[in-house]
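**Q** Okay, sequence plus prediction incoming.
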Amino acid sequence: MPKWIGKVLGVGTVTVLLLGGTGYWYVFIAGVPQLDPPKVVTDVNLNLELKTYKSTAMNSERTYGLILPPGYAKNPKQRYPVIFLLQGGHGDARAYQDKAAVTSVLHDLYKSKRLPPSIVITPDGND
């Protein structure tokens, strides 16, 4: 790569790699540490349940994921915040669990008190 490209960018050498057929971009910047993602905790006592409903607008059965907060079974009449996690396109109801371990993330947020117990919905984004 010509040295002038690094000077134009102002940060050094930038390498962009496109993995064939996947559509994911990875950017590596020379001199910047690449950190591994945190370890995923799998035994978090939170479950993603898949549910279905009849959509009149789509004229079909639709699927969504449901994650209930800890203690929900003991307090089903308690009011909880509801969070809808939208994929941004073409992800199914399991996408946040399969790609981002959402139950592990929620566990950490609840444990650190950065998020109150919440009902989490993950709609199927495939149309």
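**A** All right, it came through fine. Numbers count the residues shown, from 1 in each chain.
**Q** From here on, just use CA atoms for contacts and neighbour counts.
**A** OK.
**Q** continuing past the longest helix along the chain, what's the next helix or strand?
**A** Using DSSP state H to define each element, the chain has its longest helix at helix 102-111. Using DSSP states H and E, the next helix or strand after helix 102-111 towards the C-terminus is strand 119-123.
**Q** Put this next to the previous one:
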Amino acid sequence: MNKKKLFIIGVLGLSLLTFSSFKVKEHVDSVSKSVKYQNGLIVYATYIGMKDDGYAFEKKAKNGAIVSFTFHHIEPAALKKYDLKSDALKGSLFKITFNKDDNFTEDTQDDKHTITDLEKS
């Protein structure tokens, strides 16, 4: 009789763990999808110049620290507005609209943060 009760309790416990793990995985997947792709983000930053790997900008954070941004990609329409290869724009403040794709892999080293629009402030 005790073996039968233990067996039933064991089966119920295992079933409960199995079904609860499916729900947790679904929740984790939905959260990670919402973080990977973000479109239309805006930052105000000062143009520093071209680097080997992209367009460099800086801004001062609320705590006073300097935060650097390097964008490796820029859409052609945004690039037509300003000649970022020119030294004349260094030190200029820009409103940068960009898309963020955190699908970063060690193999590609490509975070795909793409400038979609630039406006001089």
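**A** Yes, it's here. Note that the structure is predicted; figures quoted are calculated from it, not measured.
**Q** Got a TM-score for the pair?
**A** TM-score of the superposed chains, computed with TM-score structural alignment, normalised by the length of structure 2, equals 0.28; 64 aligned residues with a Cα RMSD of 4.8 Å.
**Q** Now the longest helix of structure 1: buried residues?
**A** V102, T103, S104, L106, H107, D108, Y110 (16 or more other Cα atoms under 10 Å).
**Q** Same check on stretch 9-17 of structure 2?
**A** Buried residues in stretch 9-17 of structure 2, counted by 16+ other Cα under 10 Å: none are found.
**Q** Next, the contact list for T52 of structure 1, please.
**A** Shown in contact with T52 of structure 1 (Cα atoms under 8 Å, 6 or more residues apart in numbering): E61, R62, T63, Y64.
**Q** Can you say which of those residues are buried?
**A** Using 16+ other Cα under 10 Å, the buried ones in the contacts of T52 of structure 1 are R62, T63, Y64.
**Q** Would you tell me which helix is longest in structure 2?
**A** Max-length helix for structure 2 by DSSP H is helix 2-36.
**Q** I115 of structure 2 contacts T97, correct?
**A** Yes - if you go by Cα atoms under 8 Å, I115 of structure 2 and T97 touch, sitting 5.9 Å apart.
**Q** Those two: which is more packed in?
**A** It is I115, of I115 of structure 2 and T97, that has more neighbours when counted by other Cα atoms under 10 Å, with 24 against 18.
**Q** Can you verify that one is assigned to a helix?
**A** No - I115 of structure 2 is assigned strand when assessed by DSSP: H, G, I helix; E, B strand; the rest coil, not a helix.
**Q** now the spatially closest residue to F28 of structure 1 that is not a sequence neighbour, what's its secondary structure?
**A** Of all residues not flanking F28 of structure 1 in the chain, T15 sits nearest, at 5.4 Å (Cα to Cα, 6 or more residues apart in numbering). Following three-state DSSP, T15 of structure 1 is assigned to strand.
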